[in-house]
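Colleague: quick one: sequence and predicted model below, then my questions.
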Amino acid sequence: MKESIDFSAEIAKELGIAEWKVKNAIELLEDGKTIPFIARYRKEKTGELNEIQLREISDLLEHLKKLYERKNEIIRLVEERGKLTPELKKAFLGARSLQELEDLYAPYKSKKKTRADIARERGLVPLAELLKTNLEKADEKIRSFIDPEKGVETAEDAIAGARDIIAEEISINLQVRNRLREIIKRRGHLRSERADGEDQKGIYRDYYDFSQPIPQLVPHRVLAIFRGEREKVLKVSVEISGDLTPMVLKLLNFDERLAYYDELVDAVRDSLKRLLLPSIEREIRNELKEMAENRAITVFSKNLKNLLLQPPLGSKVVMGIDPGYRTGCKLAVIGKDGSVLYYDTIYPTPPKNEIIQAEMKVVEAVKLLNVEIISIGNGTASRETELFIAETIKKNHLSCKYLIVSEAGASIYSASKVAIEEFPDYDVTTRGAISIARRVQDPLAEYVKIPPESIGVGMYQHDVNSKKLKKTLDREVESAVNYAGVNLNTASKHLLKYISGLNEKSADNIVKYRAENGLFKNRNELLKVSGIGPKAFEQAAGFCRIIGGENPLDSTTVHPESYHIATAVLESVGKRPEDLTTNREEVEALLKEFDIDAFCEETGFNKITVRDVVDALKKPGLDPRDELPKPLLRDDVLTMEQLSPGMLLEGTVRNVVDFGAFVDIGVKQDGLIHRSKMGRNIKDPLEILSVGQIVKVRVLSVDLERGRIALELVREEN
C-alpha cells in the first residue's frame, strides 16, 4: 500500500490559498471528481475556488508527488551503495525542487568512469587534500605518489591527477553551482549565429548574429532560436563575460597563502571550462525551453477555449464552402438540424474561373433551400472565394450574409474515423465543407471532433512538449464543454465524452440508449444507461440539460441534489418548477428582487449554493454562449489595394500571440495589431483580446509587396 502524504499545507503556502480550501480540494480530486464539477457544484466545500485555482492545486500536487517519489528512489539507490547517512537522508528529504535534489544526488550517481575516478584509483585523493590545505611546499611528499605501475610516471602526473579530483569536487559543490547558476541567469546572454543549414526563405535571418541578456528573452524568440538550431540553421550558446575563476576561488576559501595556489587556480579553470559551465548551460537552456513552452501552451490553450466558446448561430440553414484552386470549391448546404441538404463543386477561382456556372449553382441553392448564411473556410483561395460570394450576393440581391470561419483542423477531421462514421458516402473535401458549415451552427459541437492540438490557434505549438500540450488542451476542451453544458437529447458522443464523469464508452452508451429508448424524459434516466452508476451520475447530471422534459428543473444548471432548494426558492416567491416554462419572464422578475440572506437565515441552506440556484433559475435552458457577441456577418468585400492609412474597420480576431493579434478585416491578408498599438502599455495581448472577438481597428500601413497590414486597436472609451 502506498504511503499517503498530506501536501495541503505546502500547496496552500505556495499558492496563497487557505489550507482548509486546499485540503478539501485535494480530497475531492483524489476521489476522482473533475475540476469543472468541483468548481461548479462543490463551492461550499472549497470556499468557491475557481477552475484556474483548482488546476494550480492539481498540478502542484502532481509535481510534489513526483518529487517525493524521486526522493525515495534516490534514498534507496544511495542506501544500496552503502553511502547513506542520516544527514544525507535529511538533505534529500528537505530538497525543495527537482534541481536541488539532483544536485545533491550528483556525487552518488552511477556514471561512466571520469578522469577523477582514474585518479582516485591511482590513490591520489590524499594528494588532492594536500594541494587544497598545505601552506608550505611538500615536494618530497608529492614524489611519494609516483607509481609507474598505476600509470603515475612523474610528480607532474600525480599533480595533474589530483587536479582532476579537485575539478570534479568543485563541479558538484552545491554552493558553487547555485552561485554560478544565479550569475549566468542574471548576467548571461543567449547567443545565436549562422550555421551551415539551408534557410532559403530567410526565416531565421534575425538570428544570424543575435545576442540578448537571458532576463530579457521572450518565449516566442526562444522557441524560434531553438527551432533554428534543430534545423541546423543556427548555432546557439549561453555566454557569460568576465572571468568567473576569482568568484569560485573565494567561495571555496582557496587563497594565495596556500602553497599550491597556482594548481588550485588551474583546477578551478578546468572545472569551469570542462564540467561546470557546460552542465549549467544545459540546465539553463532546458529552463528557457520549459519557460517558453509553458507560455506557448498557455497562449494556445486560451485561444482554443475562446474559439470553442464562439457563440453558436443556432438553427440556421448554412452553406459551407471549402475553397480551392485546381480542385475547385466544395460546397455543402446543411439544414437547421445539421443534416446535409445538398453538395456540389464549383470553380469560381483560377485556373478554371467558371464564374457564371458557379454563380448559377450558388444562387439556385440559396433560393431553393432558403440559405441564411454562407460560411467560407479561411484557407487556400479563401479571399478569391469571398470576393466571388460577395459579388454574387450583391448582383443577385440575395438575402443571405456570409462570414469567414477558421478552417483549423477541417482537413484532419474530414479524413478522420469520426468523419467517415458520420458521412461514409461523401469524399474528404465534401466532409470538410460540411464541417465548415456546421461550425457556424455550433462551433463547440464541431471542434470537439478534432484533436485539439490540430486546431491551429497557437504559437510554435509544434516546438513544445506534445504530451504536456495534449494534457493542457484536453483540459481546456473539457472546461469549455462543461461550461456550455449539453442537451442530453441532441449531443453527439464526441461532446458527451468530455462531460464531467463520462468517458468515450459511457458517451457511446448514452447515444445507443437514446436510439433504442427514445429521448430522455428526465435526468434520472441517465442511471439506466450502461456504465453510468451513482458516482458518474453525480458528476454528469448538472451539465446535461433536458429541454421540454418531465421536470422543468432538468433544463437548468441546478444539480439534482439541489432540487429541494430550487423548489423552496420558487415556493417562497409563489411559484412552482412548472412556471419556469409557462411564466419564465415573471419568475425572472421575481427572482431579481429575491432576498438570499433572509431566505438562508430562515431555511438554513448554504448561501453559496442558494445564490447559484437562483442564478440558474433566472435562465432555464440558456446556453451561456448565447450571451456573447455574435460573429461578424458581411455582404461585401474589400481588397488590399482599397485600404489606406487612417481607415476605420471592424474585424474578427483570428489568433492572439505574445507580440500582438492577427485580425481578419475582410481583405486577402489578416492584419497585425502589434502589442504596442493596443492603446496602452499591454504586456500580454490575451489580457484584452480573444479569438473570435469583434474589434474596431485603424489601418496604420499597407505593404502590398510583402502582403502586410499594420493595424491599431480602436478602444471605445466608457
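Modeller: All right, it came through fine. Numbering: from 1, shown residues only.
Colleague: from here on, just use CA atoms for contacts and neighbour counts.
Modeller: OK.
Colleague: so Arg514 belongs to a helix, correct?
Modeller: Yes: with DSSP: H, G, I helix; E, B strand; the rest coil as the criterion, Arg514 is part of a helix.
Colleague: list the contacts for it?
Modeller: By CA atoms under 8 Å, 6 or more residues apart in numbering, the contact set of Arg514 is 489, 520.
Colleague: now it: how far from Ser530?
Modeller: Noted for Arg514: a distance of 12 Å to Ser530, by CA to CA, to the nearest Å.
Colleague: swap in Pro246?
Modeller: According to CA to CA, Pro246 stands 72 Å off from Ser530.
Colleague: next up, a second structure to put side by side with the first:
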Amino acid sequence: MTDQHIIQTIAHTIHVSEKQIQTALSLLQSGNTIPFIARYRKEATGMLNEIQLRQIQEQYEYEQALSSRREAVRQSIMEQGQWTEELGRLLDQAGKLQEIEDLYMPYKPKKRTKASMARDAGLEPLADIFWQQDPHGPSPEEAAASYLNETIPTIEDAIAGAANILAERMSELAPYRQYLRRALWKTSKLECALLVEEDEAKAMLTYKDFSGRIASLPSHRILAINRGEAQKLLKVTLTDTPDANIGKLIQDVTVCDSPYGQIIAAAAADSYKRLIFPQLEREIRSDLTERAEKQAISIFAKNLRSLLLQPPFAGQVILGLDPGYRTGCKAAVIDATGNVLDYGVCYLTGSEKQRRASADTLLSMIQNHGVTLLSIGNGTASYETEQFVASLIQENDLSCRYIIANESGASVYSASDLAREELPDLDVTIRGAVSIARRIQDPLAEAVKIDPKSIGVGQYQHDVNQKSLSAALDAVVESVVNYVGVDLNTASAALLQHVSGLTAATAANIVAYRKEKGPFHSRQELLSVNRLGPATFTQCAGFLRIKGGDEPLDNTSVHPESYELTEKIISHYGLTKADLHDEEKLRALQSKVQMNAVPVLAAKFQAGEPTIRDILEELRKPGRDVRSEFPLPLTRRNVVSLDELKIGTVVRGTVHNVVDFGAFVDFGLKTPGLIHRSELCNHPFRHPTDVISVGDVVDAVIISVDSSRGRVGLSIKKLKQSLKKPTES
C-alpha cells in the first residue's frame, strides 16, 4: 500500500481531509512536536488538535506496519510458488493484521505437527482423495490400502494420518475462522471458578462462579480476572457451542455425499476442538486484554491530565506533613516559591508528652513562618494526623487551613537522584514532606518529577502493558506542560524536559546556564544555551515564559515568530508594545480587544484567523495561568468522623480518582466515599469520566454507610432529585 493509500485510509477513519493528513505527516516527519503543531501550525493543518494529530501519527504507524507485513506475506507466498491473483486481491483488501495472518496461515512454515508427520509419511495424496469427496471413489479402506509401509502399518493408521492433514487444512480456512470469530464475540461468555478455598480467594471471591458475556465485559473485570488467573486463584474458560460450530464447519467443507463423509465429519470435529477453538480462544482472550488495557490506560491518562491541571495554591506558605506511626510525622515548611524554611519530626500518635511537644513544635512552625496552609499526605496515619491538625487549629484559633494531598510516589521521589540533587542537605524522609507541600503549591511542577504510574489515579495500572502505559502517560505530561506553559527562570530540569523540542540534556543545559548567568531576560537568550539551536528554539520558545523580562510578549504564549504581527495588532488599537508594561494602558487595550474583530484583522494584516484569535486571547489576559479556570481543591478546618455520618447528609468533597465503576471522593473521612456510576446523573453516558473528573469539587448526599468495612456510598443524582422536589409551605 502506497503512502497515498495510507493517507486516504486515515482520512476516512478520522473524518478529516487528505490534505490535512498529508500536512500533519509532513510536519511530524520534519521533526515538529505534536504540541507545537497543534498550537502554532493551525492554519497549515486546518485546526487539527492534539488528539487528532496523535491519532494520525498512531494510525500511520499501524498502516505502515500493516503494509510491511502484507508485502512480507506476498513475498513468502510467491517464493513458495503458490501465488494467485485471487490471493493478491484478498490480501490487498485485508484491512487488519489478523485478516492478513488468516490468509497466510496455509502458507506459513509450520513446526512439526501431526499433519506434517503424516505428509512426511506420504499420506497427502490420500488426504486429497478424501478432500475431493468423489461420490464414485473407492472406499476409504481401499484407498488407504496402497499407502501402507513400515511407518504406516495399518489401514486405520493411514486413514488417521490423512484425517490429521484434513483437520489442519480445515483449521486454515480463512472464511470459517472469520465466521467463528464473529460468532464467538457475539455469544461467548467468560466463566470463572475458584481454584482455592474461599478464605484464600481474597478479592477474587467476587468471581466465584462468575459468568459474563465477552461482548459487554467492562475492562476492570477483565483485568481483575486476568490477575486472578495469573495468581492461580481462578480457572478461566471461554464458553462456546461446539456442536453447532462443528456442524457449520462440516457444512462448509462438504461438497456432496461421498464414501468419505464420516472421515470429513470426524476431521472437522478434531480440527475444531484441537486446533481452531483453542487458537481463537487465545486470540479472543488476548484481544479482550488488549481492549481492557487500552481502556484502563485511557482512563489513567484522563485522570492524570485532570490531576496535572489542578490549580496551584500560589502565594501560600505551606507546611507539608508526611504522616507516620513508628518513625513519626515528618514536617517541612516551604515559602511561596518552594524554598525550604524549616523542617523536623513530630510524634503525633505517641505518648501524651510526645503529643504536647509535637503540638508546640508545629504551632511554632506555623506562627514563626506565617503558614497559611497545611498539606497532609494521605498515607499511613493520615487520619490521626488530620485529627491532630484539626484540634491544633481549633484550640489555638489559627487562621490557616489544611488539605489532604495525594502522596503517591513521594517516597519514590524522595530517594531519587533528582531529590538528592534538589535537596542535598535534607534526609530522605524530610524530602517526602517537602514533596507533599510542593505538590499542593504547584501540582504540575512537582508531579513531573514522579513516574506517572506511581501517581495513583488509575485502575490496574500495574497489570497493563507497561510500555503502552508509559507512552500514553508521557504524552499526557507533555501535553499538559505545554498547554500550561513553563516559567523559564524557575522551572526545574524535570519540568523543562517535557517542553516541546527539549530533551533531558537541553533542559539540564538551560538550568546550568541559569545558574551561571542568572535569570533569562528574553526568550532570544535561549539561543545562547549550549546545544539549543534555531530548530529547537522554534519548537520550545512559545511554551516558555519570562515574567518581568525585557520583552512583554515573552510572558505570553505568543510565539516569537508572531511578535511582529502582534505589534501591528497593538498598534491598530492605538498603543505600543511597551504599553503592555503599564497596567493602566494594558487595561485600556484589553477593553478594546474584541474577538469578533478576528476576520477584519486577518484581512488587514494578511494573516491566518487562528493565529489572530490566539494573539487576541493573549492580549486580553497576558501572563494568565490556564489552570486558574479550574476549581481549587477543598481545604478544611475540622475532621469528619464515620460515626457522625448519617444517610441523607449532604457533603462536599474533591474527586480523587475516577474508574470504570464510579468516582472516589475525599470529603474529610479516612477513606474516600464512592459515587457508583449509577448514582452520577440521570442522563446516559459511556464512562464516568464523561461526567466527572479528578479534581472536581462536588456536592453529594450520603446513601449508605458501612462502618464495619469503612465504606460510604454517595450520590449526586439523588441530591439533584431532592433539590427539584417542591418544598412544603
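Modeller: Looks like it arrived, so ask away. Since the structure is predicted, the reported quantities are computational estimates derived from the model, not experimental observations.
Colleague: next, the TM-score between them, please.
Modeller: Taking TM-score structural alignment, normalised by the length of structure 1 as the basis, the two superposed chains have a TM-score of 0.96; 715 aligned residues with a CA RMSD of 1.9 Å.
Colleague: for structure 1, what's the longest helix?
Modeller: helix 277-308 (DSSP state H).
Colleague: from the contact counts, what lies against the helix or strand that comes right after it?
Modeller: Downstream of helix 277-308 of structure 1, the first helix or strand assigned by DSSP states H and E is strand 318-322. With contacts taken as 3 or more CA pairs under 8 Å, 6 or more residues apart in numbering; DSSP states H and E, strand 318-322 of structure 1 sits against strand 329-334, strand 373-377, helix 428-441.
Colleague: next, format these as TSV and append distance to Phe537 of structure 1.
Modeller: TSV is the format used below for those (distance: least, CA to CA, whole Å):
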stretch	distance to Phe537 of structure 1
strand 329-334	34
strand 373-377	38
helix 428-441	29
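Colleague: who wins for proximity to Lys470 of structure 1 among those?
Modeller: Closest approach to Lys470 of structure 1 among these (CA to CA): helix 428-441, 22.1 Å.
Colleague: how much does the closest one stray from structure 2?
Modeller: Compared with structure 2 after fitting, helix 428-441 of structure 1 deviates on average by 0.7 Å (mean CA distance after the TM-score superposition for structure 1).
Colleague: so what does that helix touch, helix or strand wise?
Modeller: Secondary-structure packing of helix 428-441 of structure 1 (3+ CA pairs under 8 Å, 6+ apart): strand 318-322, strand 329-334, strand 340-346, strand 373-377, strand 401-405, helix 410-414, helix 443-447.
Colleague: just so I know, which of the ones you listed lies nearest Glu153 of structure 1?
Modeller: Closest among those, once you apply CA to CA, is helix 410-414, at 68.6 Å.
Colleague: output the contacting helices and strands for that closest one.
Modeller: On a contact count with 3+ CA pairs under 8 Å, 6+ apart, helix 410-414 of structure 1 meets helix 428-441.
Colleague: list the buried residues of the helix it packs on.
Modeller: For helix 428-441 of structure 1, burial by neighbour count (16 or more other CA atoms under 10 Å) applies to 428-441.
Colleague: give me the secondary structure label for the residue in structure 2 sticking out farthest from the centre.
Modeller: For structure 2, the residue at maximal distance from the C-alpha centroid (CA atoms, centre = their mean) is Glu142, at 63.8 Å. In the three-state summary, Glu142 of structure 2 is assigned as helix, counting by three-state DSSP.
Colleague: quick check: the gap between Lys202 of structure 2 and Asn509 of structure 2.
Modeller: For Lys202 of structure 2 relative to Asn509 of structure 2 (CA to CA), the value is 51 Å.
Colleague: just Tyr60 of structure 2 next, same as before
Modeller: Tyr60 of structure 2 sits at a distance of 34 Å from Asn509 of structure 2 (criterion: CA to CA).
Colleague: also Leu307 of structure 2?
Modeller: 29 Å.
Colleague: thanks a lot, see you next time.
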